[in-house]
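Chemist: Fold the stuff below for me.
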Amino acid sequence: MSSARKCITILAIDDDQGDLAILRRLISRIEDWDVSLHLHSDPKAGLEQLASAPCDLVILDYDLGKENGLEVFARIRRAHTELPVILWTGRGDSETEERARSAGVSEYLPKNSVDRESLRETISGVLALH
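Modeler: Below you'll find the model as predicted:
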């Protein structure tokens, strides 16, 4: 008897194409998930997609060039008060984590500690709470 696959839609916003490729590869290796993954390197394009197509979860980079992820998160939160958002960042310091959690992000995930299983656990945990 096979178990049901988890079907989720994820929007990822990160200005680093290499990090988006890593995220795509990690998520594609989660065997029992059917993920519709939408990747955007431009926050504006990501927000436009979110406005026109719902998703189950947003994975948002902290350092987005001209603006930071917490500024983009505030814009997401104004329109989508319950949408889970994971802030993933190369800036894995306690000050950034504290600011992210105070702002209300669902989870904080340093990029340097992410592997397939930790990403799976983080996403599953966040979705279970929402």
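
Chemist: only C-alpha atoms for contact and neighbour calcs from this point on.
Modeler: Fine.

Chemist: mind checking the longest helix of this protein?
Modeler: helix 116-129 (DSSP state H).

Chemist: So which bits of it are buried?
Modeler: Neighbour counts over helix 116-129 (16 or more other C-alpha atoms under 10 Å) mark 119-120, 122-123, 126-127 as buried.

Chemist: Output the contacting helices and strands for that helix.
Modeler: Contacts defined by 3 or more C-alpha pairs under 8 Å, 6 or more residues apart in numbering; DSSP states H and E place helix 116-129 against helix 17-28.

Chemist: Counting by contacts, list what the helix it packs on packs against.
Modeler: strand 33-40, helix 116-129.

Chemist: tell me the angle the first one makes with helix 116-129.
Modeler: Between the axes of strand 33-40 and helix 116-129, defined by axes from the mean of the first three to the mean of the last three C-alpha atoms, to 10 degrees, the angle is 90 degrees.

Chemist: Could you also give me the structure for this second sequence? I'd like to compare it with the first:
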Amino acid sequence: MSAPLGKILVVDDEREILDMLTDHLEDEGYVVSQAVDGEQALEGVRSEPPDLVLLDITMPGVNGLEVLRRLRRDHPKIPVVMITGIEDEALARSTLKMGAFDYLQKPFDPYRLSRLVLAAMGAAFDSRRAEPGVPRGTARPNRLAE
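Modeler: You can find the predicted model right below:
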């Protein structure tokens, strides 16, 4: 069995979205963990930092914008891709200004999802490559080219 391509945390309060994203990403070779709200997401990042976070904007309690703000402050090297069912170009642009890597509109195009995840994992890999003490095997998007 080959090594996983990286660890992804998927955050969404809709179980169907969580399961669909998890199934798709695991099929592509990623290790996926899930969170159903902002607090769970922040705890997951603290306890086991992922290589990438896919983060819903609209959630009860701590919403995705607040989670993004805290992640940028506390874990600036972890790329965050915002996911939303709201068609609001201004909101999408504001998440990019806040430091999101990119955003995806629900429903997802599987091809775009795969390409975006690969690009974000590449960014994570590039930002960590020069860091001392980074464990081998994290954020290895180049395996697809092997």
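
Chemist: returning to what we had before: now distance to Arg99 of structure 1 too, for the helices and strands packed on helix 17-28 of structure 1, in JSON lines please.
Modeler: Shown next, in JSON lines, are the helices and strands packed on helix 17-28 of structure 1 (distance: least, C-alpha to C-alpha, whole Å):
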{"stretch": "strand 33-40", "distance to Arg99 of structure 1": "24"}
{"stretch": "helix 116-129", "distance to Arg99 of structure 1": "18"}
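
Chemist: now the strands for structure 2?
Modeler: Counting by DSSP state E, residue ranges of the strands within structure 2 are 7-11, 31-35, 52-56, 80-84, 102-105.

Chemist: Of all those, which one comes closest to Arg69 of structure 2?
Modeler: Among the strands of structure 2, strand 80-84 comes nearest to Arg69 of structure 2, with 10.5 Å by C-alpha to C-alpha.

Chemist: what's the average distance of the closest one to structure 1?
Modeler: By mean C-alpha distance after the TM-score superposition for structure 1, the fitted strand 80-84 of structure 2 averages 0.5 Å away from its aligned residues in structure 1.

Chemist: Compute the inter-axis angle for that strand and strand 52-56.
Modeler: Using the same axes, to 10 degrees: strand 80-84 of structure 2 against strand 52-56 is 20 degrees.

Chemist: Contacts for strand 80-84 of structure 2, please.
Modeler: 52-58, 64, 68, 95, 99-106, 120 (C-alpha atoms under 8 Å, 6 or more residues apart in numbering).

Chemist: State the span of structure 1 onto which it is aligned.
Modeler: Matched against structure 1 by TM-score structural alignment, strand 80-84 of structure 2 falls on residues 85-89.

Chemist: Same check on stretch 9-19 of structure 2?
Modeler: Going by TM-score structural alignment, stretch 9-19 of structure 2 sits over residues 11-21 in structure 1.
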